[in-house]
Structure formats: structure tokens, C-alpha cells
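J.: one predicted model, sequence on top.
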Amino acid sequence: MSRLSRAAVHRPGTRDLDLTSVEVADPAPGTVLVRMGASGVCGSDRHVLDGDWTLPSPTVMGHEGAGTVEAVGEGVTDVAVGDSVILSWFYPCRRCTACVSGRSYVCTGSRSEECLLPDGSTPLSLDGEKAFPYLSVGSMSEYAVVPEAGAIRIPREVPFDVASLIGCSVATGFGAVVNDAGVEAGTSAVVVGTGGVGLSIIMALQLVGANPIIAVDLNEEKLVAAKAFGATHTLTPSDGLADEVHRLTGGGAAYAFEAIGRVSTIESLPSLIAAGGKAVIVGLPPEDSPISIDALALAEGGKSLIGSNYGSTVPGRDFPRLAQLFLAGRLPVDQLISHRITLNEVNEAFEAMRRGERARSVIVF
């Protein structure tokens, strides 16, 4: 059995998504059928559309989603029909050394990045041929089939548009601050790039009590948003950026976060932090993007430069925690959403992203 689902499909060599119907199989053992409630429009999707990253094709895009469990396959016990769930774009295998040691964010058994289910299959077809859900999610579709480990139950009180962002940008930003950097109350931080992930970093910094919090961006509207989310100072990039950060922090920030994925801004991170400080690469650059770092200066200053993928998120632990923080009014995720759109408007949303406009667009089904 299967069903038709209207979806946004990417084909190689094109930047615009094709809005068409794909065939979605019923859930196999260990998988879950989800009727999508919302899907974020994320910069990682844009990397694919713009040819920065390569994937199997055709691809149903979207990896930042939430919805309602419609059916479950044999053996599924974590969720039940009717549950509200957030989808994780990196499902853990639950068996490898990383998973059993509590570090599922570096799972070696997941096939998410191949856009495949754990058994190596895909639940989608298009015109009789295989189609692939982006990162094994494919949330820009009315229906998705995901592994049980990739569907995390949350309270039904959390709106799907909010829940979808928790599944990627919010978890990534929050995790970079809490899981990776371990920011302490009263310490200084600078955030370069104030899109959805950058604003999520700022929200988390405010939550843990960082001060001052410096936001850096070219877009004045985004800097206004950064102030609303907790930034104490805003700066635009310039040749004197490092000097200004050092002036505001009394010698350099304790923590610096890059949330764009641009080589030049990643290379600038060590210059923004104090001796003993920690710089975190959160934004993901195009494939094959080496950077140049003054290794001697980094070592002599006792500085750290680390990579953060998905904020070292453990979805089963972190998604419910973030949902509860939202419900408690301590994490205003809803304020990240600048545009609620239909699936028909998805290409326009990506064009706005390329122009550096909007905080977050969310497709609401």
C-alpha cells in the first residue's frame, strides 16, 4: 500500500523545487508514517539547491519538520498513532559505540546522510523510480516515513511550526552553546551571523546568563532581531571588528560562534576570542572548503576551535527539553518565525534567503 503526497522535489542542475506528487509507502517494521504539520526552510536545504552539497536524486527536500503520527510499522514502541513528534535529521542506530556511550550525534551506523532508512531502502518513489527523502526526513511533503529513532514525541501543546524549528535550527544553536561550548553564566560571547541558527544561539546565550552578548551581521533588520532575542551589542563586519569585540569584552570574548558557514568568517573566529577562549564553527560551509588558521597563535593563546554538528544534540533527550522550555516561556521560538507560508511559496522563500532577508520561513501544511 502507498499514498500520494504533494512534495517539493529537487533535481540536479536546478535551483527551483518542483512541486509535484510523490508516492509514499506504508511504514515498514521499525518505521513511522507522519502527517506533516510544518517544515522549516533551512540554509542546509539551500546548500543542496545551490549545488554546494551533493545528494542522491530526485530528492524530496526538507529536514526540519514536525507532525502527527499517522501509522506505525511492526515493532515500533516509542510512539503511537496520534502522537505529536519532531523529526530528527540524524537518526541514531542505537547500537554503535557512540550511541551506547550517549554520543548519538556521532553515530557511525546512521544512514541519514545517504537519505536512506536503516535497511538501505527509501520509502518514496516518483514516476515509478526511487526518490530520496533529504536526510531521511523529506519534510517538505504532506507525508513522511522515518525511522522510529527519528521521531521524538513532544507535548501536543507545542505548535507544529515551533516544533519544526526545534528539530534543527533551535537544537543546533542551543546545543552549540550548552552541549559543545559549555558557556557559563557571566561570560562574554560573540555570534557571527544572525539568521535562524544565530538567533537560536543568542536565545541560548541569554538563557544561560552570558554577558555581554555581541551579534555581528551585515543586515540591520537581523541585528534588530538579535537585540530582541538578547544581544547586548550589535556590530557590522569591518576591518576593525576584532578590535571592537576586544574593547567591548575587555580583551576578547570567552566564546565565539560562527553561524554562517563562510570560510572568511570562520577564519576570523580566533581573532575574536581571548586567551583560553573557545570558538565554535556552527554554520556549515560548502563541500571541500579548507580554512587557514595561524596554528602557532592558536596554540600559544591556549585557544580552542571546535566544530559543532547539530549542536551535539541527543534528540530523545534534547527535543522534549526544548519543547518544555518553550512552553514555560523561557525559549521564545515562535518569535523566530517571520513568515508562515504554504508549500506553493517555497521557492520564493529560498530566494528571500539568498538575498539575506527574513528570519525564518516555515511551511505550514
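T.: Everything's here; your move.
J.: drop to CA atoms for contacts and neighbour counts, all remaining ones
T.: Fine.
J.: helix, strand, or coil at residue 131?
T.: strand (DSSP: H, G, I helix; E, B strand; the rest coil).
J.: neighbours around it, how many?
T.: Per other C-alpha atoms under 10 Å, the neighbour tally for residue 131 reads 23.
J.: same question for the one 5 residues further on.
T.: As a burial measure, residue 136 scores 32 neighbours (other C-alpha under 10 Å).
J.: then residue 208?
T.: Neighbours of residue 208 using other C-alpha under 10 Å come to 17.
J.: so who does it touch?
T.: Contacts for residue 208 (C-alpha atoms under 8 Å, 6 or more residues apart in numbering) come out as 183, 184, 185.
J.: and what about the second one, helix, strand or coil?
T.: Just to be clear, that refers to residue 184. coil.
J.: that one reaches residue 209, doesn't it?
T.: Yes. Residue 184 lies in contact with residue 209 (C-alpha atoms under 8 Å); the separation is 7.2 Å.
J.: here's the one I want to compare it with:
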Amino acid sequence: MRAAVLHTIGDEKLEIRDDVAVLGPGPGEVHIRVRAAGVCHSDLSAINGGLPQPVPAVLGHEAAGDVLAVGDGVDDLEPGDRVAVNWLPSCGICSHCRRGENHLCMTHVMAGYVMPRFMAGDLPVFGMAGCGSFAEEMVVPRAGAVRIDADVPYEVAALVGCGVTTGVGAVINTARVRPGDTVVVIGCGGVGIAAVQGARLAGAAVIVAVDTVPARHQAALRFGATHSVTPDELSDLQMEVVPEGFDYSFDVVAVPQTLRTAWASTRRGGTVVVVGAGRAEHQVEFSPFELLFEGKSIIPSLYGSADPPRDFSRLLALWKAGRLDIEGMISRRLRLDQVGEALGNLGSGDVIRQVIVQSET
């Protein structure tokens, strides 16, 4: 089969190979024919070293497709079932899972760092986060495949697999925004736009979208923001609309400057939600005095604190009801051999989310 392979961290291009084979499915695993895969900024972060990734690797973790085969012990899925990929599947037995913190379980993801998922000729190849959806087929643990209705378009389900769940979940699951609250979202790419929609669904009275790219401002307003500004304009708007500061600030970029901006724009006693992954070497300074007397909380939102078997169906129900616009987040439909170009364009303002639509054969 064909797959896009990253050979070295920092490479500007992915190699499209047609001699790639998946490994498995082994016991407790599911073999999936990939029908659509989202192009996520995390894939770019894996290329440039922002996120750790063993190489060679097939990137991609935001996907949907059809079950081709199942391994021993999988008796609740069968060939032909339509599934969305959960890139952060829980094991069900670790200390986090036992506490109900399924989104913090790293068992399967860490296995993906040491266990190749593909062979390219004689070369073992890893899959990003144990997935590797920039390929025509992939194998994931049973918990990494969530059955969805057969009438859900693959590209819609693919975006639910990461970007939509991460953004909406940060608002609904992590922050638990309430009707009438005030919200600012810093960074309005795919995940940021999903967070804007999550704030709208939660009933936030003020939803301010912040981005350096002017082209994203109109998009944010279309998806539910009440205001949209550049970072330089945020302070003036805040003084006009919510002088005391926002109840919740969502930092989808997660670099030191944006996190300090999120802190400064949040009211005393409010909450800063870290949604973006950032880089391990970045450091942000806070004094003990401001942490104590500002009374603000800084909380992480990994994968929108999601329980995918529960949340995928909820999000798709909102989409079917016309309350969550997922098709509008798709800016381009691409072929597999265009993935490198798509990743190179992720910083441009016209990109909300790009989707690779695989062959239907």
C-alpha cells in the first residue's frame, strides 16, 4: 500500500512509498482501511521536533475508515464497520483509568514509541502516537477504534477524532463553561475554531477570538465568536467589553507569550486553560505573589479531557442536529501525495483544517 513516510526530524518532505505494509492485527487490535485523515498541527510539530517522534514514521492520527479485520479477543467490531480513530486510547487498568482520568492514560501511546506499526520493505516504521493515518491502512488497539454511524461522512468523523474533540472538549469537559460566562480563545486554527464553537454551545455570552492572521477573524465570527481581534487589539477590546477580565482564557497556541497573554486577560479568580501542546524546552515564569493574590487557576486540557466512546457520539449528534459545523472547518480535500504541501501550509491564514481523502477502492 501507499504511505507518507518521515525519515528524519526536520525533513521538509515526506516520502510517498508504495511498498508499505501494516503489522497486525494482533490480539486486541483492529485493522482499518483509512478513508479520510485530517492534517493536524501536531503532525507538523512531530516533523520539526516540537513533539517527540521516533523515525522513520508514518505521521497522522486524526482519521476515520472501515474495519478490515480484527485480532483475537475483539468481538464487538467486525469487517465493514465504520470507525473514527481515537489516538489516545485508554487501557482501562492503569492508575489514571481507575481514577476515571482516561484521557491521561499513556499506555498505548507509549507503546507506539517503541513498537513499529509498519514495514517499508525491510525497514520497520513507527506510527505517530501508535497510529499513522497518512497511509491507506493502519492498525490500532481496540480502544483506538470508535464505531460510528454508517451515514457519517469519513472526513467529518476524522476531524472529530482529534481537532473537534480537543477544542470543544476543552470548553465543555475541562473548563465546564456555563451560560453567560465570558471566554477568550487565543489561536484560531482548527482546534481554536472548535473551541469557539464549544463556547457557543455552552452559552457563553462573550466569545473573543484572537489570532495574528487577519483572514481567520471572519472565520471565527462565522463559527460563533462575538468579537475577533489581533493580539495587539485584545487589551483595548477587553477594557471595553469585560474590564475585569474573562472568566476563561483558552490558549490553543501554548508558547510563553500567548500563555502570559491568556493569564493577563483572565479575571481574578478566573481560569486559564492550556490547550496547545507547546514545546518541552519553553519556559513560562510566574511569581508566587501573583499566583497567590490573583487567585487564578491554570489547568491543562489534553485531548479535551475526552472519553472518546462517549464524546464522539455526542459531538456527531450535535453535528447531525446542525449545532456543530464540522464541514465548514474543512478548507481543502487532498490526495495522499499532497500531505507534505498541506503541512507546509499550516501556518497560513486560509487553513482551518485540511483533510486527506483516500482512495475509495
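T.: Nice, I can see it. Note that the structure is a prediction, hence the values are computed from the model and not measured.
J.: how close are the two chains, by TM-score?
T.: Taking TM-score structural alignment, normalised by the length of structure 2 as the basis, the two superposed chains have a TM-score of 0.95; 356 aligned residues with a C-alpha RMSD of 1.5 Å.
J.: going through the contacts of residue 208 of structure 1, which ones are buried?
T.: Buried members of those, scored by 16 or more other C-alpha atoms under 10 Å, are 183, 184.
J.: would you map the helices across the stretch 201-350 of structure 1?
T.: Using DSSP state H, counting those that start in this stretch, the helices found in the stretch 201-350 of structure 1 span residues 220-229, 241-249, 263-272, 295-300, 315-327, 346-354.
J.: out of those, nearest to residue 160 of structure 1?
T.: The closest of the helices of the stretch 201-350 of structure 1 to residue 160 of structure 1 is helix 315-327. By C-alpha to C-alpha, the value is 10.9 Å.
J.: how about that closest one, aligned to which bit of structure 2?
T.: Per TM-score structural alignment, the counterpart of helix 315-327 of structure 1 in structure 2 is residues 308-320.
J.: now do the residue mapped onto residue 176 of structure 1 from structure 2 against residue 272 of structure 2, distance only.
T.: Aligning on TM-score structural alignment places residue 176 of structure 1 opposite residue 170 in structure 2. Per C-alpha to C-alpha, to the nearest Å, residue 170 of structure 2 is found 11 Å from residue 272 of structure 2.
J.: neighbour count: those two, which is higher?
T.: Using other C-alpha under 10 Å, the more surrounded residue of residue 170 of structure 2 and residue 272 is residue 170, with 31 against 28.
J.: please name the spatially closest residue to that one (chain neighbours excluded).
T.: Leaving aside its sequence neighbours, residue 170 of structure 2 sits nearest to residue 304 (C-alpha to C-alpha, 6 or more residues apart in numbering; 4.3 Å).
J.: what about that neighbour, neighbour count?
T.: If we define neighbours as other C-alpha under 10 Å, then residue 304 of structure 2 has 26 of them.
J.: ditto for the one 10 residues further on
T.: Summarising burial for residue 314 of structure 2: neighbours were counted as other C-alpha under 10 Å, giving 12.
J.: farthest from the middle of structure 2: give me that residue.
T.: residue 289 (34.1 Å; C-alpha atoms, centre = their mean).
J.: counterpart of it over in structure 1?
T.: By TM-score structural alignment, residue 289 of structure 2 lines up with residue 296.
J.: any idea how far its match is from residue 302 of structure 1?
T.: Residue 296 of structure 1 is 10 Å from residue 302 of structure 1, by C-alpha to C-alpha.
J.: circling back: turn the helices of the stretch 201-350 of structure 1 into a markdown table, including distance to residue 156 of structure 1.
T.: Listed next are those as a markdown table, based on distance: least, C-alpha to C-alpha, whole Å:
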| stretch | distance to residue 156 of structure 1 |
| --- | --- |
| helix 220-229 | 25 |
| helix 241-249 | 42 |
| helix 263-272 | 39 |
| helix 295-300 | 47 |
| helix 315-327 | 10 |
| helix 346-354 | 26 |
